[in-house]
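> okay, predicted coordinates and the sequence, questions at the end:
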Amino acid sequence: MATPQEIAVAHQQRQRSIILALIAMILGWWRRLDRARLTESWQAGVGPSIVQTMARAQTDIASLVPFYLRDVAQAQGIEPPEHEVVPSAFSGVASDGRPLESLMYQPVIALKRLLAEGVPIDEAMRRATAHLAMIAATQAADAGRGAVEAGMTANRQWVMYVRVVNLPACSRCIILAGRVYSHSTGFLRHPNCDCSMMPVTGDDVAVLSPRELFEQMSEEEQDRRFGKAGAESIRLGADLGQVVNARRGMQQASVFGRQTLITTEGTTRRGVAGRRLIEQGAPTVRVVEEFATRITRQGREQRQVRRERVRTPRLMPEAILQAANGNRDEAIRLLQRFGFITS
């Protein structure tokens, strides 16, 4: 019998096949759009055909879910869901609740805006086409995830779900692989994300970890997904989450008279790098970073949020490898110092 992980990956692959076929069909209709009469040609046939194709794909993907959930339940040795998903309920509407017609028209609006800004027609069409493909892929995958959420809720034995990531995937999804969430927690996804969820009865689950996914990738793919320096840092032992999340606060700064990449991510007292640098004697400074809104009896009130950060710049992996100048021991020492690998 297949394991729950194998069942989840197979389900994701079937869903991916439907999405690829969907995009091919939708782009076929999109190419019939009259560039001189965008709105008219959309309304005359291109738009309705795209919307109908999209709705059918949503139904097809949602229709996979009852079989998927029954297989997962059987593999986990529990009773199948008492209530089954209704696939048609996940069709014809966008995941944000608006009518599908409205969302699928957005690429036409984007195309008109680009043309008004003076973007050449071929380039404008290329961008609008990519926008349409992204919307289609995201909405189709959302229909499947929504159906899984509904079916999972119908079985009280499923109290959590685990994020299943199947390669190829982006770096931000890879670091979330194997994360376990409460069944009522919304699924974190980005546009074009095709990660899936597997319902579980507890948090003791066996799925591929971020490190295992990373090691399945070729070195070329690792470099492409995590950046050459980031991937090399991970191969040296750096934590994937630290490498990826560090890029959120990445900026250029002058360090010892040289422009280099640093990050503010993880440099507070609570952050991994912040704690290590403070232990090593790094000075700290309290800075005002943002405003937070809270509800009081008098109404909404904004207050400043101050955070204590280390003053020592936290080097990015790229800067660390450059500073190490080929010395692996020095690279490892710096990666440890700045919280990218364990001490």
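Happy to help now that I have it.
> please count neighbours and contacts with C-alpha atoms only from this point.
Will do.
> got the buried residues for whichever strand or helix holds Arg306?
Using DSSP states H and E, Arg306 falls within strand 299-310. Across strand 299-310, burial judged by 16 or more other C-alpha atoms under 10 Å covers 307, 309-310.
> what is the nearest of those residues to Leu261?
Val310 (16.2 Å; C-alpha to C-alpha).
> roughly how far does the nearest residue to the closest one once chain neighbours are set aside sit from Asp194?
Spatially, and ignoring its direct neighbours in sequence, Val310 is nearest to Thr284 (4.1 Å; C-alpha to C-alpha, 6 or more residues apart in numbering). Thr284 sits 41 Å away from Asp194, going by C-alpha to C-alpha, to the nearest Å.
> so these two - more neighbours on which side?
Between Thr284 and Asp194, counted using other C-alpha atoms under 10 Å, the more crowded position is Asp194 (26 against 18).
> spatially nearest residue to the more buried one (excluding sequence neighbours)?
Nearest to Asp194 is Ala141, by C-alpha to C-alpha, 6+ apart, at 5.9 Å.
> who's in contact with that neighbour?
15, 19, 58, 61, 193-194 (C-alpha atoms under 8 Å, 6 or more residues apart in numbering).
> at 10 Å instead, please
Contact analysis of Ala141 by C-alpha atoms under 10 Å, 6 or more residues apart in numbering lists 12, 15-16, 18-19, 57-58, 61-62, 95, 135, 147, 191-196.
> Arg98: neighbouring residues, count only.
Applying other C-alpha under 10 Å, we find 11 residues neighbouring Arg98.
> ok now the helix ranked longest in the chain, how far from the chain's centre?
Taking DSSP state H as the criterion, the chain has its longest helix at helix 121-153. Distance, stretch centre to chain centre, for helix 121-153: 13 Å (C-alpha atoms, centre = their mean, to the nearest Å).
> cool, and stretch 113-123?
29 Å.
> quick one on the thing from earlier: and which of the buried residues of strand 299-310 is nearest to Ala89?
So of the buried residues of strand 299-310, ranked by how close each gets to Ala89 (C-alpha to C-alpha), first place is Arg307, at 45.9 Å.
> second one coming, line it up with the first:
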Amino acid sequence: MATPPELPPGGRRRPARPGQPSTPPELAAAHYDHVAATIRAIVEHVQAVWSQLTAQAIEAALLGEAGAQIAAAAVAGQASVAQAAQAYIAAQMAAQGGLSLARAALLPRMVPSAFTGFAPGGGPLESLLYLPAIGVRRRLAAGLPPEEAMIGGLVDMTMYTSTAIADAARAADQTAMAVHPQCVAYVRVVRLPACARCIILSGQMYTRSEGFLRHPNCDCQTLPLREHEWPGVFTPQQLFDQLDKEQQQRVFGVDGARAIRAGSDLGQVVNARRGMDTVHIYGRTLQATHEGATRRSVYGRSRAAAGDRTARFAGQRYGQATSMRYYRSTQSPRLMPEEIFRLADGDRDEELRLLRRYGYIV
């Protein structure tokens, strides 16, 4: 059997209390719907652009105007979900008896654009969105017809764009939790359809700064908590019981579903952690990015004010060489929000300091 799901460093996952209502709280459901609707809209736009492309010219298309349209749509989606995060967290805290929305408006403000333009793991979003072209070329080389190669490329592209938007939403939510002084924890909210790895984590509670376990195409969201109490979210077993036998077998496998129905623990049947991409900087494994780190960006200006040096560079944008007018920080890579929370180790003041330094809040 698979090992139990791996936890983030310092994780303190807690089991749900029995007898709680099974309907997600209204605010969390509305936020979940907003993120899901944003992803659907962007995916539909990507499909419309992709339908005009051909396998023979896919590389040129994604390096040109078509690639620019897809990237711009993905960035717009990231900005939309990030923009909604602070209002969502503030509303949840107010509903739980915390600060009023008027008082919450006086807290440090998030910068939605700080969550746009990069892929999960910190790489440039544009580079990620070029990978489907490579996938199409590989499928053609393997002998697939052009139509099938393009269908596979579209599947890749929709997965990359939807994952990038969902990750931006979760990072923004967690940043908003750090900004709000009364938020102490969050619960993972899972909706069907979902994979086995997510189902077994449904309803689990983590401290606000703990990393969010996710995978490509994961659409799970967070429910912030003012106190260490369980709200009414689905437990893993409740989600499993909602699936019919065929769905259970598709999600957990024939043998896995049978074992769960026989009484096996879901966490013993499913390995929920497959690892997320990281980068290696200064001999340490960190999640960081140089996206949004130019001299003209919010982060770049903050580093210049701190005396950081910048280096001139010529880059690529949608396959076209940029001019030499751009400068990039040479001393400080831009840490991702989840890495900031890990390094701060639960110290809220340190979290806010690092979030300001790297341009996520002002």
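Looks like it came in fine. The structure presented is a predicted model; accordingly, all values stated were derived computationally and were not measured.
> go ahead and flag the most central residue of the second structure.
Nearest to the geometric centre of the second structure sits Asp167, at 1.0 Å (C-alpha atoms, centre = their mean).
> which parts of the first structure are helices?
Going by DSSP H, the first structure shows helices at 4-30, 38-41, 47-76, 100-104, 106-116, 121-153, 171-174, 210-216, 219-226, 228-235, 240-246, 272-279, 317-324, 328-337.
> would you check the span in the second structure matched by the fourth one?
When you say that, I think you mean helix 100-104 of the first structure. Counting by TM-score structural alignment, helix 100-104 of the first structure pairs with residues 125-129 of the second structure.
> also the longest one?
Under TM-score structural alignment, the counterpart of helix 121-153 of the first structure in the second structure spans residues 146-178.
> repeat for the last one
Under TM-score structural alignment, helix 328-337 of the first structure corresponds to no residues of the second structure.
> what do we get in the second structure for Ala8 of the first structure?
The equivalent of Ala8 of the first structure in the second structure is Ala28 (alignment by TM-score structural alignment).
> er, Thr260 of the first structure I mean
Using TM-score structural alignment, Thr260 of the first structure has no partner in the second structure.
> give the contact list for Thr260 of the first structure.
251-254, 313, 315-316, 318-320, 322-323.
> gap between it and Pro99 of the first structure?
Per C-alpha to C-alpha, Thr260 of the first structure is found 47 Å from Pro99 of the first structure.
> sorry, back to before: buried sites along the longest helix of the first structure?
Those would be 124-125, 127-129, 131-133, 135-153, for helix 121-153 of the first structure by 16+ other C-alpha under 10 Å.
> equivalent analysis for stretch 329-337 of the first structure, please.
Residues of stretch 329-337 of the first structure classed as buried under the neighbour-count rule (16+ other C-alpha under 10 Å) are 331-332, 334-337.
> can you check stretch 85-99 of the first structure too?
Buried-residue list, stretch 85-99 of the first structure, by 16+ other C-alpha under 10 Å: 85-87, 90-95.
> likewise stretch 184-193 of the second structure?
Buried positions in stretch 184-193 of the second structure, judged by neighbour count with 16+ other C-alpha under 10 Å: 184-191.
> so who does Arg103 of the second structure touch?
90, 94.
> cutoff 7 Å now
With contact set as C-alpha atoms under 7 Å, 6 or more residues apart in numbering, Arg103 of the second structure has no partners.
> so it, which of the three states?
Reducing the assignment at Arg103 of the second structure to three states with DSSP: H, G, I helix; E, B strand; the rest coil gives helix.
> how much space separates it from Asn271 of the second structure?
Using C-alpha to C-alpha, Arg103 of the second structure is found at 42 Å from Asn271 of the second structure.
> equivalent analysis for Arg353 of the second structure, please.
The separation that Arg353 of the second structure has from Asn271 of the second structure, given C-alpha to C-alpha, amounts to 35 Å.
> neighbour count winner among those two?
A count of neighbours by other C-alpha under 10 Å puts Asn271 above the other of Arg353 of the second structure and Asn271, at 18 against 13.
> my guess is that one meets Ile199, correct?
No - contact criterion C-alpha atoms under 7 Å: Asn271 of the second structure and Ile199 do not qualify, at 11.1 Å.
> okay, Ala141 of the first structure and Arg286 of the first structure: tell me how far apart.
From Ala141 of the first structure over to Arg286 of the first structure (counting by C-alpha to C-alpha), the distance is 43 Å.
> brain fart, Ser91 of the first structure
50 Å.
> now swap in Ala57 of the first structure and tell me
From Ala57 of the first structure across to Arg286 of the first structure, the span is 52 Å (C-alpha to C-alpha).
> try Arg156 of the first structure
Arg156 of the first structure is 47 Å from Arg286 of the first structure, by C-alpha to C-alpha.
> try Glu221 of the first structure
Separation of Glu221 of the first structure from Arg286 of the first structure (C-alpha to C-alpha) stands at 40 Å.
> just Ile61 of the first structure next, same as before
The gap separating Ile61 of the first structure from Arg286 of the first structure is 50 Å, by C-alpha to C-alpha.
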